[in-house]
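Enquirer: task: produce atomic coordinates for the following.
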Amino acid sequence: MNYKANPEYKHDSPSCTGILITNLGTPDEPTASSVRKYLSEFLSDPRVIELPRYLWWLVLHGIILRTRPSRSAKAYRKIWTESGSPLLSISKKQVLGLQKILTKKIQGPIRIELSMRYGNPSIKSGLKKLQESNANRILILPLYPQYSAATTGSTFDAVTNELKKWRWLPEIRMVNHYHDYPDYIDALKNSIEEYWKHNGRPQKLIFSFHGLPKHYFLAGDPYHCECHKTARLVAEKLKLDQDQWLVTFQSRFGPREWLKPYTDKTLISLAESGVKNINIICPGFSADCLETLEEIDIQNREFFIKAGGEKFNYIPALNDDGDHIELLSNIILKHTNGWPEFSKNWDQEKIETELSKSKERAEKSIYNKN
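Expert: Here you go, the predicted structure:
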C-alpha cells in the first residue's frame, strides 16, 4: 500500500481544523448518461441496497440502469436551473454562509469543504483539499438530520475508506444526527410559521420524510423513530392538535414494503375524504432537490389535485436560510469543543513563533546542525 501524505508539508506549515459538509449527491447534468453514472454509484452502495451482491448486480445492470436513467433525467430537467443542480447550488451557498458566520465566531483557522456521497464534488476530493490545507483535525457533518445506515452510515464508510489510504491520520469527529437538536426544531417551526403568515394555515400539515425499506427498520435502523420525533417536536412547538398533522414517507423504490404511510397514497386518500387544503414539508432534506421540487411539488401536487384536493402548498427546505446556517454553525461549535482553533485563547502570533522554532529544531536534527 502506498499511503498518501501531503507533499507540501513543512515543519513550519500552519495546521487548521477541516470541516467536511456532505450531502447525498446529484448527477453532473440532467442527461441520461450522467444520471446513469450517478445511479450506478448510488445503487451499488451495499448500505443502500442490502441484497446479495451477485443478484443485485444482475438486476441493476440488466434492468434498472437500462430503463431508469432516461426517466430520471426527464425529472431532473424539470428542476434544473441556470446554476445547475438545485441541491449542489444550495449546498454551495450553505458552505459560504457557514464560512462567513464561523469566521466571526472563532479565532483560529478553519477550512470548510463540500462533498457529495455520490457524484461530484466527491468525498475523496473534499478530504484531499483538507489534507492539502494541513487539517490535523476534521469534523464530518452529513446534512442528514435523522440517522440512517443508508445515508449517514454510508457517508462514514466513504470517509473511513479514504482515510485508510492516508499516512498521517487527522483527529476525526463525526456528527451522527441532529433530529431533536433544539435549534433545528426551532428553525423548522419558524419556517412553517413564516410560510403561514403569507399563505394562511392549511387543514393538514404533512411531514414527508424520505422512505426506507421496512426490513431496515426491523433490523434496528433508528431512522423511523427519529423522523417521528422530529415531527412531534415541531408539532408541539406549533401547538397543533393531533388531527392537524401527520407523518408520511416518500420515494419508495422496488417491490418490497417500505415505511408507511406512503406520501402519495396518503395525499390521494386525504383528498378523497374531503380534505381540500394541505401543506407539506420535508424536514429530512436540508436542501431542496429532486425529491422535494419534482416528486413532492410536481408529482404529488398532481395526485392531490386530481383526487379532489384544491390547495396544495409545499413549504421549502431550510436551504441557506439564516436560521439554518446558524443552527449548523452551532452544531459545528458543539462538536469541535476543545479543539485549539475554537479556543478563546487562540494566539496566532504565539503559534507562528512555535512553528518557526519547530522548523529550526527539525533542520538541526535532520542536517545535524549545531
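
Enquirer: only C-alpha atoms for contact and neighbour calcs from this point on.
Expert: Fine.

Enquirer: my reading is that G18 lies in a strand. Confirm?
Expert: Yes: under DSSP: H, G, I helix; E, B strand; the rest coil, G18 sits within a strand.

Enquirer: helix or strand: which one has L169?
Expert: Assignment of secondary structure by DSSP states H and E places L169 within no helix or strand.

Enquirer: repeat for the one 10 residues further on
Expert: Element membership of H179 [criterion: DSSP H and E] is none; it lies in no helix or strand.

Enquirer: can you give me the neighbour number for it?
Expert: Neighbouring residues of H179 were enumerated by other CA atoms under 10 Å; the total is 24.

Enquirer: so it sits right up against Q146, yeah?
Expert: Yes: under the contact definition of CA atoms under 8 Å, H179 touches Q146, with a separation of 5.1 Å.

Enquirer: give me the common contacts of those two.
Expert: When contacts are counted by CA atoms under 8 Å, 6 or more residues apart in numbering, H179 and Q146 are jointly contacted by E226, C227.

Enquirer: now do the helices in the stretch 101-250 of the chain.
Expert: Applying DSSP state H, counting those that start in this stretch to the stretch 101-250 of the chain gives helices spanning 123-132, 154-163, 182-199, 214-218, 223-237.

Enquirer: nearest to I331, of those?
Expert: Shortest separation from I331 across those is recorded for helix 182-199, at 9.1 Å, computed as CA to CA.

Enquirer: and that closest one, which residues are buried?
Expert: Buried residues in helix 182-199, counting neighbours by 16 or more other CA atoms under 10 Å, are found at D183, Y184, I185, D186, A187, L188, K189, N190, S191, I192, Y195.

Enquirer: strands of this protein, start to end?
Expert: With DSSP state E as the definition, the chain shows strands at residue ranges 16-26, 110-119, 135-142, 171-174, 204-210, 245-250, 277-281, 311-315.

Enquirer: another for comparison:
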Amino acid sequence: MGTMKPTRLNTNATDAKCPAHALHDHPKIPQEKIGVLLANLGTPDATDYWSMRKYLSEFLSDKRVIDYPAWKWQPILQGIILSIRPQKSGAAYRTIWNNDANESPLLTITKQQHQAISAKLGSKFGENIVVDYCMRYGNPSTKSKVAAMIAEGCTKILFFPLYPQYAGATVATANDEFFRALMKENWQPASRTVAPYFDNPQYIDALAQSVERAYASAAKKPNILICSYHGLPARYLTKGGDPYHCQCQKTTRLLKERLGWADTEIMTTFQSKFGPEEWLQPYTVEEVARQAEAGNKSIAVCAPAFSADCIETLEEINEEIKESFEEAGGEDFLYIPCLNDDEAHIDVLTQVIEENLKGWT
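Expert: Take a look at the predicted model:
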C-alpha cells in the first residue's frame, strides 16, 4: 500500500500504528475496534421558539413520519404548523426539562443508558468495544457519531435503534439515517442493525417487574393497566404492511401472560395522534376517559414502546392523558415509568447487543 491516507482516521490516537507489512511512509492508523451505536428518536437543543422550530421541521419533514408529497405538505408545515406548534411544544418541554443539565429528559436518560451499557460491555470485551449514542433528529446527530467512530478505528459498527417494536417511523428511519451517514464515508465499516426485541423473554420480564413494583407500592390497586403505545396512521398498517400494530398487541399479550393476569386487567391503546386522518385505535386519551365513565376509577398506564421517558410519557401521558381521566371522573392515576436505566433493562439491552455481536467479538 502506498501513501494514500484513510478518510478521517484519528492518526493521533494513542493506539495508532503502521499496519503489518506496510511501507515505511504508511500513515499510522488506530487499532481496529467494534462500535456499538445506540440511537433514539431525538431532542431539541432548547425550548425556545427557534430551537423547537428547527427540531420539529426536521422531524415532521421525515417522509417516514409524514408521507404526504412534499409539494403538498411542506407549505403547510413551514407555514401554519411551524408558526404555531413550536410555542406549544416548547411550553410542554419546559414542564419536564432537566434544568440542571439544560437538556431534555430523553437525552439525560439516553446518556445514563449509554454509560451503563458501555461499562458492562467494556468489562467483558475491553477497549476494543466503543459504545456511543446518537439521535435521529437533533443532536448528537447520527452522521457525526458514525464519523467519530470511524475516526476512532471502528471497522465494524452495530447500530441499535432503541425501540422494542419495529415501525417505519421509528426503526426504519433511524436505519435510513445510519445508512446515509455510511454513504458519506470512503472507507465504510462493516455494519449490522438490530432487529426488534419486543418478544425477548428478558425484556418482557423486565417490563413485568416494573409493573409489579409499581402495583406493590400503589396506595390503591388499579382496576386496569393501559399499555399506551405511540400511534401511527392506520393506513400504514392496512396499506403499507407495517408490523408495528401486531408487535404492540403481542407485547401486551406476552406481558399479560408473564403477569398471570386476566384479559380484563390489561389492554392496548395508542397515543400522540397528529393530523386529521384516522390513526391506530383505541386512542389512549379517549380510552382513559371511557374507563373512568365505566366505573374504573383507578387505572395505571405504562408505555412499552418507549425505552426512555420523554415528552410523550412525562408530559402527554402524565399530564394530558391523566387530565382526561380525571375530568371524566377518574380518581387514582398511576403512571409507570419507562424502563430507562433500570438494571434489568440494561441487562436486556446488553444481552441483545452481545447476541448481535456474535462472530465479531
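
Enquirer: got a TM-score for the pair?
Expert: The pair, once superposed, lands on a TM-score of 0.91 when counted by TM-score structural alignment, normalised by the length of structure 2; 338 aligned residues with a CA RMSD of 1.3 Å.

Enquirer: okay, the helices of the stretch 101-250 of structure 1 in CSV with distance to Y262 of structure 1 next?
Expert: Compiled in CSV, the helices of the stretch 101-250 of structure 1 are given as follows (distance: least, CA to CA, whole Å):
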stretch, distance to Y262 of structure 1
helix 123-132, 32
helix 154-163, 24
helix 182-199, 22
helix 214-218, 12
helix 223-237, 13
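
Enquirer: among these, which is nearest G97 of structure 1?
Expert: Comparing the helices of the stretch 101-250 of structure 1 by CA to CA, helix 182-199 comes nearest, at 15.7 Å.

Enquirer: quick revisit: for P222 of structure 1, which of the strands of structure 1 is the nearest?
Expert: The stretch from the strands of structure 1 with the least distance to P222 of structure 1 (CA to CA) is strand 204-210; that distance is 13.6 Å.

Enquirer: read off where that closest one ends up in structure 2.
Expert: Following TM-score structural alignment, the partner segment of strand 204-210 of structure 1 in structure 2 covers residues 224-230.

Enquirer: mean shift of that stretch relative to structure 1?
Expert: On the superposed models, the aligned residues of structure 1 are on average 0.3 Å from stretch 224-230 of structure 2, with distances taken as mean CA distance after the TM-score superposition for structure 1.

Enquirer: can you tell me what sits against that stretch?
Expert: The list of residues contacting stretch 224-230 of structure 2 from outside it, by CA under 8 Å, 6+ apart, reads 248, 252, 264-272, 284, 296, 298-306.

Enquirer: and that stretch, how far from the chain's centre?
Expert: When C-alpha coordinates are averaged (CA atoms, centre = their mean, to the nearest Å), stretch 224-230 of structure 2 and its chain have centres 17 Å apart.

Enquirer: just stretch 92-105 of structure 2 next, same as before
Expert: 18 Å.

Enquirer: chain neighbours aside, what residue packs nearest to Q249 of structure 2?
Expert: Taking CA to CA, 6 or more residues apart in numbering as the measure, Q249 of structure 2 lies nearest to T268, with 6.5 Å between them; neighbours along the chain are not counted.

Enquirer: identify the residues contacting the corresponding residue of structure 1 for that neighbour.
Expert: T268 of structure 2 maps onto V247 in structure 1, with residues paired by TM-score structural alignment. By CA under 8 Å, 6+ apart, the residues touching V247 of structure 1 are I206, F207, S208, F209, H228, A231, P261.

Enquirer: the nearest residue to the second one once chain neighbours are set aside and A187 of structure 1, how far apart?
Expert: In space, and not counting its chain neighbours, F207 of structure 1 is closest to V247: 4.8 Å by CA to CA, 6+ apart. With the distance defined as CA to CA, to the nearest Å, V247 of structure 1 ends up 18 Å from A187 of structure 1.

Enquirer: same thing with R111 of structure 1?
Expert: Here the distance between R111 of structure 1 and A187 of structure 1 works out to 25 Å (CA to CA).

Enquirer: ditto for E113 of structure 1
Expert: In this structure, E113 of structure 1 and A187 of structure 1 are 24 Å apart, going by CA to CA.

Enquirer: kindly report the same for S125 of structure 1.
Expert: Distance check for S125 of structure 1 against A187 of structure 1: by CA to CA, it reads 31 Å.

Enquirer: what does S89 of structure 1 give?
Expert: In this view, S89 of structure 1 and A187 of structure 1 are 21 Å apart by CA to CA.

Enquirer: give the contact list for the aligned partner of E152 of structure 2 in structure 1.
Expert: With TM-score structural alignment as the criterion, the equivalent of E152 of structure 2 in structure 1 is S133. Applying CA under 8 Å, 6+ apart, one finds that S133 of structure 1 lies in contact with S15, C16, R111.

Enquirer: not counting its neighbours along the chain, what's nearest the first one?
Expert: So that's S15 of structure 1. Nearest residue to S15 of structure 1 in three dimensions, chain neighbours excluded: N134, at 5.0 Å (CA to CA, 6+ apart).

Enquirer: many thanks, I have nothing further to ask.
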